[in-house]
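# following is a predicted model, sequence given first.
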Amino acid sequence: MVEIRVEGNKRVEAEAIRRALRTKVGQPLLPANTAQDLRAVWALGYFQNVELLVQHLPKGVAYVVRVEERPVIRLVQLQGNEELSRDDLKEEIEVKPNTILDMETVRSTVSKIQAKYVEKGYFLAEVTHQLKPVPESPGSVDVVFVINERAKVMVKQITFIGAEKVSPDILKETMITREGGFFSFFTGEGTYRQEAFDRDLQVIQYAYFDRGFINVRVDKPTVQLSADKRFIYITIRVTEGEAYDIGKIDFAGDLLPDVSKETMAALMRSRPGTRFNRTQLSQDIVSVSDVYYDRGYAYANINPVTNVNADTKTVDLTFEVQKGPQVTIERIDVVGNSKTRDKVIRRELRVYEGELYSGTGVRRSRERVTALGFFETVEITQKPGSQDDTIVLQVEVKEKATGTFQVGLGFSNVENFIFTAQISQNNFLGWGQSVSASAQISGLRSLVQLSFYDPYFLDTKYLLSAEFFRVQADYEGFIRNSTGGNVSIGYQFIDDLLGTVGYSREWVTVEAGQNLGAVLLANQFLSGVTSALRLSLSFDRRDNRLFPSRGFIHYGSVETAPSFLGGTFLFNRYTAYSRLYFPLPLGFVFKTNATVGYIQQLDKNKPLPISELYYVGGINSVRGYFLRSISPSVKVPRSASPDATVTDFDVGGNKQLVFNFELEFPIFEKAGLRGVLFYDAGNAYASNERFFQDKQDKLPLGLFHSAGFGFRWFSPIGPLRFEWGIPLTRRPEDDRILFEFTIGNFF
């Protein structure tokens, strides 16, 4: 063979094709090599057609490789997509511009786009593709994905056949797949997704297991499409069987000599004679396992063996224990923390190298690291150590952004406009410290604040916090200006129990309103200095300090401003609050808050200044009432004229009581949008009134009450709150419904 000739190539070099061939110039042309040459050229991936030809020449034989190149993709376009944007589909589009056309990739993209539409409820959507040659650029094509979305298909009805002993309503509550309704456009309910529905069938079975129906059978459901192809009707047939109770409970296998069977049984919620419950049984296995884990048996396995008695409708349970070897922790590895220092994570751990493995310690460690709020996920896994009696723990974290720069502008009919700016870092330089600078300006207040917080000052169990502030607040009857700061040192006595002692100094000026008969209140519009010591104690078991959904925090403080500290205002202030968080199914969270405050006059010749007293009302107190509008009041003249009319002037109370109840639920979880329903109650009381006292017999329990709803958006600039409060004990000056907006969390 005297020549290898390449024909039809435009972008691919001929030499690249020759190198792929097994046949070479100067070698005899063997038919056995031809098939290998064809596969080799085709495998280059650049051609949509390849031919191998032989041409006889006077000097010998020419081997001709004739190719037709695949076109280059110029543009990738979507056509017909109205409900889903290109951004919604970007993860599904595998075809990229300026690459060689691959039809397998095109077909894969068609399938993925169609699957995305099915996930979003467009069950009948059709997706095809077109290849459009580009006349001005020979060898190039535009790939167009043509989408016929059709109408969104909604689950109209879910019917259970045979569900008699467990209500269909209860079964539907366990399902992700829901019947659509009027608000489906906002909530997304009514969307049919096959993978979610497959999970639902399993959960329905578990719902029966939790009620003792151990022989329940859930048949393959029927899914029917309506004639107009807009609705889906689902029918699920259930064979319930009989409910079973728990018979005997026993333990066998590797039992611990210092732990009796009665002790382990006491740790369980399952009891003989009670209804069999699968979920409760799983929790009981965890409780029994912890007995072994906390003694170093990291590989303990608890296997419940069941013996079903059909005659008595009971299930006997025997917990077979295989304890495995007792192990110590050889090493703890921390991974995934590119910014956060190792010690910030390690100081939260409650398991230690060289000590026996502890299951409770591992669980508490994970909870404490998660509660820092620095990480999206925290996982603690284990693997064998260098010896049989050792184990290695790996703490794997996924960091999230902890620094924020926020600028916001809002409006409300209470404060008119609200401008806020904040720069903060909750994990400063990865040391676990928090620093922030913020400013707020509205129609009723202005605030500048600088703060610093170190939870482990100088790597000890002491914390240090410092704050500087300048505040101006309009109380309608007077304006309070203050400049000051405080510093606190705290100590963590035990896990989550923190005591602090702090000192604050604040310079306060009070300006009376222009149109008041200020003679009667002259001794209350006082300016001066507050110099105070504060002792506080808090017990914080929230799962996340920034956005809690489980746990509690209890707080109490005593602030004293005696004369020997050099202040003008002399008082004691007592404050306490308790906040509880309860996670509910489907991402719902129920929250409660109770706050009580009392300020005590220390010198009878120096009355409490009006600027230190309590005013209730507003978006961070009792919603539905104007900011600081709930207060004891006195009658004052509108002017200095002897015949001036009188008006009520809010003078503040020396006691306050506030209750808040919230049900928070997801709306668009991925976008960080949640809804809230709330009920508030509270009041501020004068010195001659008692808590819960009502002088006018118009306030149930002596409290102002309100209810309402709102939306919360955990936006890139911070948490935004939009809430509508309805005063239930409305006064003439109160609106029927009050909208308020603010930036930041409530509790």
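Received, thanks. Numbering: from 1, shown residues only.
# C-alpha from now on. contacts and neighbour counts both.
Fine.
# surely Val335 touches Thr381?
No. Here Val335 does not reach Thr381: they are 11.3 Å apart, not a contact under Cα atoms under 8 Å.
# for the residue nearest in space to the middle of the chain, give its distance to Phe747.
With distances taken as Cα atoms, centre = their mean, the residue of the chain nearest its centroid is Phe547 (6.8 Å). Plainly put, Phe547 is 9 Å away from Phe747 if you go by Cα to Cα, to the nearest Å.
# just the element for the residue nearest to the centre of the chain, please.
Under DSSP states H and E, no helix or strand contains Phe547.
# could you check how far it is from Lys591?
Distance, Phe547 to Lys591, using Cα to Cα: 12 Å.
# returning to that earlier point: what touches both of Val335 and Thr381?
Gln394, Val395, Glu396 (Cα atoms under 8 Å, 6 or more residues apart in numbering).
# structure B:
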Amino acid sequence: MRCTLPLICIALLVWALMGAVPPSVAAAQAEDTALVVLPFEINAEQNLDYLGQDLPEMLRGKLRDKGFAVRSQEDTLRLLQQEEVEFLNLERARDLALLGKAQYAIYGSLSQVGTNLSLDARLVEATGLKQPTPFFVVKEGLINLMPAVEELADKVADQILRKEKISEIKVEGNEILDDDVVLMRLRLQEGDTYDPKAINTEVKRLYQLGYFDDVRVEVEETREGKEVVFQVQEKPLIQAIGVKGADAIDKDDILEVMSTKTGAVLNPKVIAEDLKKIREVYRKEGYYQAEVDYELEQTDPRKARLNVLVEEGDKLYIEDIRIKGAKVLDPGDLKDELALSERGLFSWLTGRGVLKEELLDRDAAALEAYYSNRGFMDAKVGQPEVEYTDEGIVITFHVKEGDRYSVAGVDFSGDLLTGKKELAAQTQLDDAAEEKAPFDRSVLREDIQSLTDFYTNYGYAYAEVDVQMDRDRDEDTVRVSYNLRKNQKVYVRRVTIEGNTKTRDNVIRREMRLADGDMFSGAALRRSNVRLQKLDYFEKVDIQTVPTSDRERMDLVVQVKEKSTGMLSAGAGYSSVDSVFLSGQVKERNLFGKGYTASLQGTFSGSRTRYDLDFWNPHLYDSPLGAGTNVYYVTREYDDYDKNSIGGKVKFGYPLGEYTRLFWNYRLEKYTLDEIDEDEVDEDILEREGENWASAVYASIKRDTTNRRLNPSKGTVNTLSVEYAGGLIGGDDDFVKFIYDTSFYQPLPFEHIFHWHAQVGHVMENSDDEVPDFERFYLGGMDDVRGYPGREISPEDDSGDEIGGHTSFFTNFEYLFPLSDELGLMGLVFFDAGDTWAKDESFDGELYKAVGAGVRWYSPLGPLRLEYGYGLDEIDGETSGGHLEFSVGQFF
């Protein structure tokens, strides 16, 4: 290009020496693109010379409407006069664009041929890097001049913007990372308008990824638009990761928490997060002053070894917990409420005294709740202060107790369903008012829930309870008023069941205590949940109340998640009665999804073999009546004889209310006694040598209010049973046996459980014949008095053989605590006591006692017990010592 203007040549020379793209080339968006519209040549038969200036002004207006920066007519004319321009061509148009600080110039002509108007124009790029673009528009009649100008402006705009589009984005220089690591993080996309500011932003964003030492951008012009190339220089590849200085924490544990892995590109941002995670691991172990850094070992710029550098420092324990401001309440009692604790003698083993920072806020809230539950309504506990010293950690809680309020009285207002006396029976704060006891906020919450539940039992599902507390600050008392709003009574519109893929709907519905059309009851809803849980068919049971368009109707949605109810198990174990034994079982507790229970079980040991085939339908034809059958075969070797039995039962059950059930069955058994030691055996056994028949009826009443089928935490189980054999129903065995069994479960803090169990039994003759010794009572072993061998607690005959008691009593006290919630593992300690008495003996105040501990696992194969008991009393002049026993089966 030949420069006719010295200033233009100088400008182009400077741009060339700098090696930069002129700003005009970098602009892409319309508002950043400047244009100069030059005069148009008019070729017409009529006198249309005035259009030489008017036509460019019309074009300027249309281009401004499209967002372009267009130089004004005055500036354009001034530039033409200044440069003494007499005619226009490509070279002059380009020079004028540069002098006008514009990226483009537009010039052309208007020609009239007959009635047609031809508008011809050229778009000239200022730097000359692009070829000029011609345009032409043809319209009929001068009246269409404005549409012609508008069409010309559209074409110019399309051309300028198309030239500034990004046609392609490339990544170069990367050897380890894929192109997508860059491309997926770019906000710019192919087809977007080219914008240098946006490019700079993308460069910064790529730097912030942390993977690159250098990022540069190259832009190339193509026929399709701008080709943008990101030239990157990667940080080195991590060939290996090492840990230096770590002793207290295993190196593998440190590497496991790191996101940086071997084979990855070094990223300082990720490494900084990794160092933070490592410091947190050390803090959780008590190393609060641990320092963690890193270094790189490089022999090749493209590869590096990453070393994590650790200075562990000393392990710090909580040496002192201070509660400042506690005046009325004892600081020792307050410390008992904390999850954090001071260092103890065995902290190195138990972890006691290690600071868990996430518990600081929890403990502050626990102290505040402890105060509010003891009448300190204004008590505040500040943010705990933690001080790290060379000796250890000191934690300080700052307490403002405030005044202590007692309950002056309790009242009820609003929609009262019953008298205030009956409402007061649902609350506890009224008892505190009678005793002038301190106000307890936890009791207040329980009262609100109790009153709400009371109203829901009458169908008021949306009942609300507001509380008004009037304080007498002079007397330090508070009067509590419960304002009750029953709102509308609600009925169940529909009960729907979701999530059951195997269990049939009717099996679930018969456990529900609410059905379509019933008045809503909170107690019935909770009871339905418990009954479904106790089926033990489901991992999860959730009964949701769903409002409908009618506020007096609601839907119940029973959502269940089924679990496996079939069991195929085999195992081996040891017990004091059977020594080593093998067992196997096939059982299905929800056969065909109908709630049937069917099982086949076999047990084999040196002294006993037993086969059982059992079936039970808890709801015969969906009625309350349950029915089933049991067939068994048993061989048993006693000390002085063997017994082989084959028999069966027909059994039934029927509910007597919500928690009580009546059971009865008839048993018919044929048994043979042989291998009798005539010198040792009881006379009654000698008389039964050979084949015998046992015919017995059994009846029991069982009341069960526990919350779970396995491992209940609250409730009671009481069973009274009687078995009648011989007499009117025939058979060779004549006896009547009575047994009363009771269990009590009480939940304790931290998911601990107290369990008390007791059983008393008595068997008596039903004829002149003695009660067979195998129907009498023997104690010892897993199911009664642990720590003593099975059947060892029994009256003896003259030769010292156990002959069984006519009366029996034993009791168990157990304290259970979770070892692993995920595995269903429970630990326990226990105290047992019991004894049996012959027909002519009576209770003398002495019982055989035992203590011990054990583990219970509620496994997928059923409950397993491993327990060690130590007998505290002598049998036959010898101490029992300790007994470790294992069993699989139901717990008492």
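Looks like it arrived, so ask away. On a predicted model such as this, the values are computed, not experimentally measured, just so you know.
# overlay them and tell me the TM-score.
Overlay of the two chains. TM-score (TM-score structural alignment, normalised by the length of the first structure): 0.82; 719 aligned residues with a Cα RMSD of 4.4 Å.
# out of the shared contacts of Val335 and Thr381 of the first structure, give me the one that has the most neighbours.
Val395 (23 neighbours; other Cα atoms under 10 Å).
# the second structure: which residue goes with Asp284 of the first structure?
The equivalent of Asp284 of the first structure in the second structure is Asp447 (alignment by TM-score structural alignment).
# Lys323 of the first structure too?
Counting by TM-score structural alignment, the partner of Lys323 of the first structure is Lys486.
# the residue lying closest to that match once chain neighbours are set aside: how many residues sit nearby?
Spatially, and ignoring its direct neighbours in sequence, Lys486 of the second structure is nearest to Ala463 (4.3 Å; Cα to Cα, 6 or more residues apart in numbering). The tally of other residues near Ala463 of the second structure (other Cα under 10 Å) stands at 20.
# what separation is there between whatever residue of the first structure lines up with Ala463 of the second structure and Gly710 of the first structure?
Using TM-score structural alignment, the partner of Ala463 of the second structure in the first structure is Ala300. Distance, Ala300 of the first structure to Gly710 of the first structure, using Cα to Cα: 48 Å.
# can you map out the helices along the stretch 151-300 of the first structure?
Using DSSP state H, counting those that start in this stretch, the helices of the stretch 151-300 of the first structure run over residues 168-173, 184-187, 194-209, 261-266, 278-293.
# in TSV: those, plus distance to Ala576 of the first structure.
Shown next, in TSV, are those (distance: least, Cα to Cα, whole Å):
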stretch	distance to Ala576 of the first structure
helix 168-173	38
helix 184-187	38
helix 194-209	41
helix 261-266	36
helix 278-293	34
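# mean neighbour count, these: which tops it?
Neighbour counts (mean count of other Cα atoms under 10 Å) averaged over each of the helices of the stretch 151-300 of the first structure peak at helix 278-293, with a mean of 18.
# average offset between the helix or strand just after it and the second structure?
Downstream of helix 278-293 of the first structure, the first helix or strand assigned by DSSP H and E is strand 301-309. Mean deviation of strand 301-309 of the first structure relative to the second structure after superposition (mean Cα distance after the TM-score superposition for the first structure): 1.1 Å.
# helix or strand right after strand 301-309 of the first structure?
That would be, after strand 301-309 of the first structure and using DSSP H and E, strand 314-322.
# pull the distance from that next one to the chain's centre.
Put simply, strand 314-322 of the first structure sits 38 Å off its chain's centre (Cα atoms, centre = their mean, to the nearest Å).
# who does that strand touch, helix- and strand-wise?
The contact analysis (3 or more Cα pairs under 8 Å, 6 or more residues apart in numbering; DSSP states H and E) places strand 314-322 of the first structure against strand 245-253, strand 301-309.
# just send those strands back as CSV, with distance to Ser412 of the first structure and mean neighbour count too.
Formatted as CSV, those follow (distance: least, Cα to Cα, whole Å; neighbours: other Cα atoms under 10 Å):
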stretch, distance to Ser412 of the first structure, mean neighbour count
strand 245-253, 58, 18
strand 301-309, 58, 17
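# Arg368 of the first structure: which of these is closest?
For Arg368 of the first structure, the closest of those is strand 301-309, at 26.1 Å, according to Cα to Cα.
# neighbouring contacts of the closest one?
For strand 301-309 of the first structure, contacts defined as Cα under 8 Å, 6+ apart pick out 285, 288-289, 314-324.
# so how far is it off the chain centroid?
Here strand 301-309 of the first structure is found 37 Å from its chain centre; the criterion is Cα atoms, centre = their mean.
# what angle do it and strand 314-322 make?
Relative orientation of strand 301-309 of the first structure and strand 314-322, computed by axes from the mean of the first three to the mean of the last three Cα atoms, to 10 degrees: 160 degrees.
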